[in-house]
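# prediction below, plus the sequence it came from.
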Amino acid sequence: MSIEKISNITTSAVRAGINTDEHHGAVVAPLHLSSTYSLKGFNDKRQFDYSRTGNPTRATFAQVIADLEQGSVGIVTSTGMAAVHLICQLLSTDDTVVIPHDCYGGSFRLFTHLAKRGQFKLIVVDQNDQQALDNALAHKPKLVLLESPSNPLLRLVDIEEVTKVCHAVGALVAVDNTFLSPALQQPLTLGADIVFHSTTKYINGHSDVVGGVLVTKTAELGEKLAWWANCIGITGSAFDSFLALRGLKTLPVRMKQHQENALQVADFLQNHDAIDAVYFPGFPEHPGHEIATKQQAGYGAMLSFEVKGGVEAVKKLFNNLQIFTLAQSLGGVESLISHPSTMTHAGMEIADQLEAGITQSLVRISVGIEDVEDILTDLSHGLAQSQL
């Protein structure tokens, strides 16, 4: 990605909604909490009439995300999983969906349970296994879900190449871009049809909002999904949109600091005696390093690692940390640590976890923007205690 593109994203994020109030000249986009809006007259609607259908604050946020992702239509939802569920409204009982075997546990749970109810047919596949992916695509799926980097093992797929083969069999491609945000990756420019986020994470960045957003490449697809979002009532609130819009303004500068810290943390962990393996695309030896370098503007601030000594060592690590907080989620300014098997991916059966490479000794961290020396000191102490 060029410097011009990065600069444009930075400026666009900072300027989101600035100086758009035509009534009072407010510099910051106003928060519109009204649930309903008056008509000009009989059967004469204004732009907005009811906040489930449309809200000025939410519309501003949706448009900014669409612009950052270089898409046509943005749809703000109440949660990240609501955005995933919205995509499912495109499917019928005869359609086939292909998802990665190592996707986020909530997505895995949703797709597998909807398939059990007969909403669609499902194929779960290792998308890094070309033969397995080809076999899945031979079923001519309606939708292929991609997650790159994957949660929690940071596996990469070549979005552009996979999208080409998916389109060749008539499949729509939806990409979960939560781990990177539009500051570091724009899947629609790589050919994808839909990109979605949990805005709870990096886009908001302050762990005080739960929300989601999806952006479509074409207006036609966006209009169809917007109709469904209104129909089933999963659009996001005005207040959550206002907070997420505020957080978005610092996204590029936050991501810069997140990544600087993450690189030092990854180097520290890679050389630590208590660690068996580190999964971080920024390492040249990472299997997806070349792909990440090609399609991303940075390597992100998520990484995972295997602790020597298994789950008991993991418990000791968690019990001896002060900077890192043991909690769900990611992408906030604070550093978080989690145990995927019992937290983010607890909705998967143990057999499915193991198939995806999620072991009891696996730990995932979201590196915050605290002073990196404090972060390293905290990890050093915790890891030392984990081996006692």
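On my side now, so go ahead.
# could you use CA atoms for every contact and neighbour count after this?
Noted.
# how about the strands in the stretch 101-250 of the chain?
Assigned by DSSP state E, counting those that start in this stretch, the strands in the stretch 101-250 of the chain fall at 121-125, 143-147, 172-176, 194-198, 212-216.
# who does the second one touch, helix- and strand-wise?
So that's strand 143-147. strand 96-100, strand 172-176 (3 or more Cα pairs under 8 Å, 6 or more residues apart in numbering; DSSP states H and E).
# start to end distance for stretch 311-329?
20 Å (Cα to Cα, to the nearest Å).
# what's next to it, contact-wise?
Residues from elsewhere that reach stretch 311-329, judged by Cα atoms under 8 Å, 6 or more residues apart in numbering: 200-201, 307, 334-338, 343-344, 360-361, 363, 374-375, 378-379, 381-383, 385-387.
# give me the buried subset of those.
200-201, 307, 334-338, 344, 360-361, 363, 375, 378-379, 382-383, 385-387 (16 or more other Cα atoms under 10 Å).
# comparison target, given below:
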Amino acid sequence: MADQNEYLPQPQGFATTAIHAFQDPEQWDSMAVVTPMVASTTFKHYDPENFKKYEYSRCGNPNRDVLENCLATLDNGKYGVCWSSGLGAATAVLNMFTVGDHIICGDDIYGSTNMLFRQVCSQFGLELTFAEANNIESAIKTNTKLIWVESLTNPTMKVFDIKSIAEIAHKNKILLAVDSTFVTPYFQRPLNFGADLVIHSISKYINGHTDVIMGVTITNNEGIYKKLKFLQTVMGIVPAPFDCYQVTRSIKTLALRMKQHMKNSLEVGQFLEKHPKVEKVLHPGLPSHPQHELFKKQSSGCSGMLSFYLKGGLAESKKFFDSLETFTLAGSLGGYESLVELPSLMSHDCIPEDQRRVLKITDNLVRMSVGLEDTEDLIKDLKKALEKV
């Protein structure tokens, strides 16, 4: 395992905050230690113009409030707004802008986010430019309003320099949004480096149990928060109370889970680097990653995410997947179970082929979400499968 001292210090009190923030039992009449699940869609008024706190569950719900406030605190933010999915969060952010506004997006992002930006932005009348990290400043126009990047990109594991991009954005009076799904607030807090917005697909590591679809936006900017809160109410992209209840439960073990994901993924990555059937490993926590030093400057550690290139092509990839037993061939990531997928035919098949070629999303690029199983079993499974390639 990498020397933790090489990274930023771990956030102090993270696990305590995740367990207790905004969850004081004395706020409930029952004094329940676990936040009660409130399924009611509507709430009684004192009279037509007055109600106690909640009016209608789309506008506000006790379970959602607890989760939003706790998640904001974990990311060192003031305001959190939860959505029914990670893409719902992205959709809401896009709706902050208007016809004629220009958005710059990092070149390597989740396939469905790419499709949302390419195919839906144009219907909104928004202009869009995809740009590499080194070309973001040159892509700025007079009507640029937003820069959107992933802090660790999906699936080629590029690292964007959040602080440098934030300085460029603010110099030009542009907002910076950072999708930090792959790293989580336990390992990275983009607001600390100048980001205006942090986005997470809660469906992944934050929930961590592969049983909830949800997203969140977090900010310290009151104006942005008010816009997003308004959009949450009028667009209705809201998560269910039970899902919020589930995630509030899940984040209590986030620190423990992320430590183990990091340990497991580093051991798996080190094994893959030495294997003769593997062409290249992309893991920001390994010294072989070209941006390893940058990653350490803005992170406290790494998650279970890595990608690697098999020697060969589609036929070899299929042989590899067919031979796995402990790893599951499936989309998504960040759960306790280890998953693998082929981005070119799965998560990123919606990206135009010419763009996939530029990004090197080839038929031998395997994306891996290393879970919480015993590492010895994971490596044994990989070794057996690679022998069949």
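That came in fine, so what should we check first? Remember, it's a predicted structure, so these values are computed and weren't measured experimentally.
# now the TM-score, please.
Remark: TM-score between the superposed chains equals 0.96 [TM-score structural alignment, normalised by the length of the first structure]; 382 aligned residues with a Cα RMSD of 1.3 Å.
# which part of the second structure matches stretch 261-270 of the first structure?
Matched against the second structure by TM-score structural alignment, stretch 261-270 of the first structure falls on residues 264-273.
# before we move on, the earlier item: let's have the helices and strands packed on strand 143-147 of the first structure in JSON lines, adding distance to V265 of the first structure.
Shown next, in JSON lines, are those (distance: least, Cα to Cα, whole Å):
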{"stretch": "strand 96-100", "distance to V265 of the first structure": "28"}
{"stretch": "strand 172-176", "distance to V265 of the first structure": "25"}
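# these: which one's closest to S2 of the first structure?
Comparing those by their distance to S2 of the first structure (Cα to Cα), the top pick is strand 172-176, with 21.9 Å.
# so which residues make contact with the closest one?
With Cα under 8 Å, 6+ apart, strand 172-176 of the first structure has contacts from 142-148, 163, 166-167, 187, 192-197.
# in that strand, what counts as buried?
For strand 172-176 of the first structure, the neighbour count (16+ other Cα under 10 Å) marks 172-176 as buried.
# same deal with stretch 209-217 of the second structure?
For stretch 209-217 of the second structure, the neighbour count (16+ other Cα under 10 Å) marks 209-210, 212-217 as buried.
# and for stretch 81-96 of the second structure?
Neighbour-count burial for stretch 81-96 of the second structure [16+ other Cα under 10 Å]: 81-95.
# who's in contact with the spatially most central residue of the first structure?
By Cα atoms, centre = their mean, the first structure has its centre lying nearest to T178, at 1.3 Å. With contact set as Cα under 8 Å, 6+ apart, T178 of the first structure has these partners: 196-199, 201-202.
# and the helices in the stretch 1-150 of the first structure, which stretches?
3-14, 56-68, 80-87, 105-116, 130-137 (DSSP state H, counting those that start in this stretch).
# turn those into JSON lines, columns for distance to E260 of the first structure.
Conversion of these to JSON lines gives the following (distance: least, Cα to Cα, whole Å):
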{"stretch": "helix 3-14", "distance to E260 of the first structure": "16"}
{"stretch": "helix 56-68", "distance to E260 of the first structure": "22"}
{"stretch": "helix 80-87", "distance to E260 of the first structure": "27"}
{"stretch": "helix 105-116", "distance to E260 of the first structure": "28"}
{"stretch": "helix 130-137", "distance to E260 of the first structure": "33"}
